[in-house]
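Chemist: Sharing a model prediction with you, sequence too.
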Amino acid sequence: MNIAVDDAIGDRLNRLVKLAMDTGEAASLEEAERMFAEYRLSVSVGADIAHSPTLQAILLTIVNSARRSFLGGVEVDVAVDSPLLVPFSRHENLGAAVRALGGRITTRISTATPLICLGNVPDKAENPIAIRATFDGWTGGILPLSQSAKRLDEKQEFAPAGVLAGALAVTEAFQFLRRNQPLAGRREAGLSLWRPELSWQDSASRGPQIDRLPSSLWLVGLGNLGQAYLWTLGMLPYASPSDVQLVLQDFDVLAPSNESTSLLTTADVVGIHKTRAMAQWAQQRGFRSAIIERRFDANFRVRPDEPSLALCGVDNALARAALEDVGFGRIIEAGLGGGTADFLGFRTHVFPGARKARDVWKPAAQSDERRIDLPAYEKLSAAGLDRCGLTRLAGRTVGAPFVGAIAGAVVIAEALRAANGAHAYDLIDGHLRDLTHRTVIPAINPAPFNPGATPVEL
């Protein structure tokens, strides 16, 4: 096989299905796909979702990320005529929104699948695990359904906390099916987007109501992370969406594999430049946008009339090292793990900070070692894919949309704090196998920064 054939396989490969190839548990790509086709998820929703934008953000994030990961399908028991309260789409009710995202509406939830519950539902279920997603203010979390007495108040609405809670619930259900976390579905987990160094159940973690939203942003990279930023940004209650100015920068074209990780990629936009597909999404949301279709480097300067707040979601170390060289006032960047052991990891940085971007992203020697001796790759070799092609394919990262969604919520929360003159964090580093063991480093005396802001819709 030649490089074109290798690229064709890589471009259609579901980046989460690749996990089964890279652990050696699947003897072929086809076996890995069959394995993930057995993964199914059920969601039970209380009637109070009709009155809570944040519960709706939880539900839509669950459906959007899970349908890309649980390839056997996502079934949802929800009142389909509940009005849509989040500015996700032009759909008038939740049923239409759930269907548009790939969920299946049902009134009879399976008892054989992992179950996620939100809102006022019974606190007992016969499923192998039953997880409750909950929120209050800037805090989102999960707990076993049987512990619903510890549910958060769910009174202070904040859509990014809904994105966080929904993605955490999907992560937990996925870990249960993968059997890599014995406590999955039987523990509590959560995070405060206001004070991530605190316990998510601490009353001080709830955070304040805010009245301003960021209005001017430059997005570098429009894959898993960049689209996760836009997903959460699109949930925010802008009083005047036309006040929002976005610069969208990427050089690549959407491939079928992007649909497995990227929350705004659907089959109908595959083959289109990422910038143009996301600009179309921005227009539908009511935002203004400009596009740049080239790699990010230090060979330009940000103009005074362009966004000075950058959100970076690329995995190229050279591009990340150049982030402070072009004149942005503040940069918020995130990275995800990409291997079988670390794909559940995420890390965010804010620059300027205690360390320079060029110090964080110094050139490092890259190991060329790839596990092409694993059964799935040996089968591809037997089918004619040469060693170079195998190495290239094995080198593609494992990726999960629910991890990107969590990192995206953390990054947008950082932008929201900036827009409201609040504190910042140099580093937030966590792993979803156990989120309690995270590293959070507050910024010390950050320089004053005004990214541009516009009012919240009241």
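Modeler: Thanks, I have the structure now. Numbers count the residues shown, from 1 in each chain.

Chemist: contacts and neighbour counts: CA atoms only from here.
Modeler: OK.

Chemist: buried stuff in stretch 351-362?
Modeler: 351, 352, 353, 356, 357, 358 (16 or more other Cα atoms under 10 Å).

Chemist: Name the nearest residue to the first one, ignoring sequence neighbours.
Modeler: Meaning residue 351. residue 331 (5.0 Å; Cα to Cα, 6 or more residues apart in numbering).

Chemist: want to compare, so here's the second one:
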Amino acid sequence: MTKFWKRSRVTKALTDGGRAGSFEEAEARLNKVRVDVVLGDDQLTTAAGQAAALTAVATARKCFGRVTLVMAGDAPLITILPIGETVKAAARRLGARVDTHASKLATHTIRIGNTPAGARWNVRCWWDRWLAGTRAFDGDRIGDSRLSVSGVFAGAVAVRQVFACVLAGRDIHVRDATVSLWTPWQLASMDEIGPERFDVPDKLWLLGLGHLGQAFVWTLCFLRGEGERLVVLQDNQKISEENEATSLLVLPGDEELGEKKVRLADVWLKRAGWETSLIERRHAGDVALGVDDPPILLSGLDRLTPRLVLAKHGFPLMIDAGIGHGPGDFEGIQMRTIVNGEPPVGLWSEPAKAEETEEGTKGLLDRPAYVELEQHVGECGKVSFAQASVAVPFVGAATGAVVIGQAIRLATLEPAPVFLQMELGAPDMATLGGLTEAPHANLGSFSMRL
């Protein structure tokens, strides 16, 4: 459609929020950022270290157009991914430049493990088993690095802090943040780092394989699995140009454009050892559940109406993930858990009225960025831009880590949040709206010991 369309759902965080006067200005501000992800030798061969580095590389490149992975050596990937057999090969396939020395042109540095701080703006990834987040300084040493889910979350939050500098138009102070991915609704305690042994679901149904659904797949693929495992993948859409900037599995280049999203997810999960079953149509609540079907549904849909239909469909357990809407709320994560198709009253607010949604779109069309955009794409193209939602890849990655963490809790016969609200600007201040009852019986899992 236009040179601005490919990254439009990222740049809309600036244009729609009044932080950039045009899409061209928004693109230019993102392009000025040059991120170094520095991976220390102490974390090069750990599950969390590899997951953090590749998550930071993938999301930074999608946001800013370029990223460099800095590391002294190389190591085989701990998990099997369809992007290479080593950390270096995987980073290059994700679009990174790889070097042994920090770039003199880097504007921001993400540090993982024992690495020099340098003189420029930098943020450290930090974790200790189920605890994950970022640090401004070197005071806290990284702890247990055997859980990849924590690495995914830490890498995503680190890129979020770089993006916050772009939104502010200046470098802002790094924020220390610590979240327990085991109990994200509680203030993290350094004395409670979560279990070393737990169960992982061995049968899952993934519905919607765009921004959020691909983040679920990304996190699952970093978990070392064993035994027979099945994922049902359901989505009717094809990969389009704007998906490259928002969806973790869509790699640089045009090879995957026009491919069905379920088939892309299928490649990743099969490579990681999962069996798959593909459904290339919408779920309208009309697919009968069989005794051998996965008991846990992970939903990553955009629209509320089909989510409400699925919530009442009768899955033994459903985890629904959503993100905030609009430029002021694109970092908000919501997670809901529904048991046996019986969502509590008021779990979702009422769908917005059509006239309210239309009024919001009209408000954007009068802004300078959209007036200028019309000269390139015409009236219809301008409306399409305005109707598209803001979607930034690090938000999806962080959401994937939170959701998979809670799916693991359910498989381990622990309760999960009925409703959880988290803002990535302050992820350690999550809001809880009650817990489900703990499952009474194991619905299918494999035991994992770190």
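Modeler: Ah, there it is. It should be emphasised that the depicted structure is a prediction, and the values quoted were computed from it without experimental measurement.

Chemist: who are the neighbours in contact with the residue nearest to residue 351 of structure 1?
Modeler: By Cα atoms under 8 Å, 6 or more residues apart in numbering, residue 331 of structure 1 lies in contact with 309, 310, 311, 312, 323, 324, 350, 351, 352.

Chemist: counterpart of it in structure 2?
Modeler: Using TM-score structural alignment, the partner of residue 331 of structure 1 in structure 2 is residue 318.

Chemist: part of a strand, is its match?
Modeler: Yes: assessed with DSSP: H, G, I helix; E, B strand; the rest coil, residue 318 of structure 2 lies in a strand.

Chemist: Okay, it and residue 262 of structure 2: tell me how far apart.
Modeler: Distance of residue 318 of structure 2 to residue 262 of structure 2, given as Cα to Cα, to the nearest Å: 19 Å.

Chemist: Next: residue 237 of structure 2.
Modeler: For residue 237 of structure 2 relative to residue 262 of structure 2 (Cα to Cα), the value is 8 Å.

Chemist: re earlier: mark which of the buried residues of stretch 351-362 of structure 1 are part of helices, please.
Modeler: Mapping these onto helices (DSSP state H) picks out 357, 358.

Chemist: mapped onto structure 2, which of the contacts of residue 331 of structure 1 hold?
Modeler: Counting by both residues aligned by TM-score structural alignment, their matches' Cα atoms under 8 Å, these that remain in contact in structure 2 are 309, 310, 311, 312, 324, 350, 351, 352.

Chemist: isn't the last one right up against residue 330?
Modeler: Yes: the pair residue 352 of structure 1 / residue 330 is scored as a contact, 6.4 Å apart, by Cα atoms under 8 Å.

Chemist: give me every residue that touches the residue most central in space within structure 2.
Modeler: Nearest to the geometric centre of structure 2 sits residue 397, at 1.6 Å (Cα atoms, centre = their mean). By Cα under 8 Å, 6+ apart, residue 397 of structure 2 lies in contact with 55, 152, 153, 156, 212, 215, 216, 218, 219, 248.

Chemist: Now which residue in structure 1 aligns to the first one?
Modeler: What that stands for is residue 55 of structure 2. When structure 1 is aligned by TM-score structural alignment, the residue opposite residue 55 of structure 2 is residue 61.

Chemist: tell me which element that match is part of?
Modeler: According to DSSP states H and E, residue 61 of structure 1 maps onto helix 53-66.

Chemist: when you align them, which residue in structure 2 goes with residue 263 of structure 1?
Modeler: Under the alignment (TM-score structural alignment), residue 263 of structure 1 maps onto residue 248 of structure 2.

Chemist: is it possible to export the buried residues of stretch 351-362 of structure 1 to a markdown table including distance to residue 445 of structure 1?
Modeler: Output for those, formatted as a markdown table (distance: Cα to Cα, whole Å):
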| residue | distance to residue 445 of structure 1 |
| --- | --- |
| 351 | 13 |
| 352 | 11 |
| 353 | 9 |
| 356 | 15 |
| 357 | 18 |
| 358 | 21 |
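
Chemist: Over to residue 422 of structure 2. Which of the three states is it?
Modeler: What three-state DSSP gives for residue 422 of structure 2 is strand.

Chemist: The closest residue to it other than its chain neighbours: what's it in contact with?
Modeler: Computed as Cα to Cα, 6+ apart, the closest residue to residue 422 of structure 2 that is not its neighbour in sequence is residue 430, at 4.6 Å. Listed by Cα under 8 Å, 6+ apart, the contact set of residue 430 of structure 2 reads 184, 185, 186, 420, 421, 422, 423.

Chemist: Now do the equivalent of the first one over in structure 1 against residue 213 of structure 1, distance only.
Modeler: Same thing as residue 184 of structure 2. Alignment note (TM-score structural alignment): residue 184 of structure 2 maps to residue 196 of structure 1. Using Cα to Cα, residue 196 of structure 1 is found at 20 Å from residue 213 of structure 1.

Chemist: quick one, which of these two is more surrounded?
Modeler: Higher neighbour count among residue 196 of structure 1 and residue 213: residue 213, with 25 against 21, using other Cα atoms under 10 Å.

Chemist: Could you double-check that the more buried one lies in contact with residue 235?
Modeler: No: Residue 213 of structure 1 is beyond contact range of residue 235, at 11.4 Å (criterion: Cα under 8 Å).

Chemist: quick one: the helices in the stretch 301-450 of structure 1?
Modeler: Taking DSSP state H, counting those that start in this stretch, the helices of the stretch 301-450 of structure 1 run over residues 317-321, 357-360, 375-382, 387-394, 401-419.

Chemist: Same list, these, but as CSV with distance to residue 447 of structure 1 please.
Modeler: Shown next, in CSV, are the helices of the stretch 301-450 of structure 1 (distance: least, Cα to Cα, whole Å):
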stretch, distance to residue 447 of structure 1
helix 317-321, 20
helix 357-360, 16
helix 375-382, 50
helix 387-394, 43
helix 401-419, 11
